[in-house]
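> Return a 3D structure for these sequence lines:
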Amino acid sequence: MTQPARIAYQTPEPYDSGMVVEEVARDGTPGAPRWPFQAARFEVPPGATTELDVHDVAELWMVRAGQGTVRSGDTTLEVGPGEMVYFAGRVPHQVTNTGTGQLRLFSVWWNGGAPS
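The predicted structure is shown next:
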């Protein structure tokens, strides 16, 4: 495929923590390419902490809005708009919204090793 394709999001999926995730619906979008990564946008309400997540794939979070604290393995980072956090595969991670508004993030994950 050489032409750009508009890709839709799946139906929002709510979690017990209050987080809402919308994954990119590449399989349900006619003409969508088979790229080597997946993506989602998600929101975490004020005071909420996401479930601890661990998986085989590498992942990158991009903070779109809000303030939070990311825990990954033994590391804790404060994050805000415009910042990004990389997670290696098999390293547990989660985020807590420490602000007063929605914490909005965009996530991309792929099967691959750590960047060199």
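> Please count neighbours and contacts with C-alpha atoms only from this point.
OK.
> in stretch 62-82, what counts as buried?
Within stretch 62-82, the residues that count as buried by 16 or more other Cα atoms under 10 Å are 62-72, 79-80.
> likewise stretch 35-43?
Under 16+ other Cα under 10 Å, the buried positions of stretch 35-43 are 38-43.
> Now show me the structure for the sequence below, then we'll compare the two:
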Amino acid sequence: MTTQPEQVTYQAPEHYRSGMVIEEAATAATARWPFNASRFEVPPGRTTELDVHDVAELWMVRSGHGTVVSGGTTLDVAPGEMVYFAGRVPHQVTNTGTDRLRVFSVWWQGPAE
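Model (predicted):
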């Protein structure tokens, strides 16, 4: 295990029909990390596809405003706020603002709901 810092880049952007664009962290070290990371953005007025997976996930809102729907709960989000999702809990976000909603996401093998 290295103790030296490593420069982390992003993979090529993935574009979804919803307009969401996501870039996952890409470095040789990611295979050794206990988590994965990405950044994504959603255009104004658009809603991401419903997402559900086994891993726990934490979203950190960098800019923009949105409404997150997950497990029967609706939350408004703004810059500086975070949202946690347990594994196997469906979730999606709608950009309710006038600017792109930008989010940093980290996920790991965590508890299921």
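> if we can go back for a sec, between the buried residues of stretch 35-43 of the first structure, which is nearest Met1 of the first structure?
Gln38 (17.4 Å; Cα to Cα).
> ok, that closest one touching Leu60?
No: counting by Cα atoms under 8 Å, Gln38 of the first structure sits too far from Leu60 to count as a contact (10.7 Å).
> okay, and the common contacts of these two?
108-109 (Cα atoms under 8 Å, 6 or more residues apart in numbering).
> hang on, the earlier thing: relative to Ala32 of the first structure, which of the buried residues of stretch 35-43 of the first structure is nearest.
Of all the buried residues of stretch 35-43 of the first structure, Ala32 of the first structure sits closest to Gln38, with 12.1 Å by Cα to Cα.
> which helices and strands does the helix or strand harbouring that closest one pack with?
If you go by DSSP states H and E, Gln38 of the first structure is part of strand 37-44. Strand 37-44 of the first structure sits against strand 20-23, strand 103-110, with contacts defined as 3 or more Cα pairs under 8 Å, 6 or more residues apart in numbering; DSSP states H and E.
> Output the residue interval of the second structure matched by that strand.
Per the alignment by TM-score structural alignment, strand 37-44 of the first structure matches residues 35-42 in the second structure.
> which parts of stretch 13-27 of the second structure are buried?
19-26.
> Tell me which of the buried residues of stretch 62-82 of the first structure fall in strands.
Filtering the buried residues of stretch 62-82 of the first structure for membership in strands, criterion DSSP state E, returns 62-65, 68-72, 79.
> Contact partners for the residue nearest to Val68 of the second structure when sequence neighbours are not counted?
Spatial nearest neighbour of Val68 of the second structure, chain neighbours left out: Val93 (4.3 Å); criterion: Cα to Cα, 6 or more residues apart in numbering. By Cα under 8 Å, 6+ apart, the contact set of Val93 of the second structure is 47-48, 66-69.
> ok, now how distant is the corresponding residue of the first structure for Gly72 of the second structure from Val91 of the first structure?
Counting by TM-score structural alignment, Gly72 of the second structure lines up with Asp74 in the first structure. Using Cα to Cα, to the nearest Å, Asp74 of the first structure is found at 10 Å from Val91 of the first structure.
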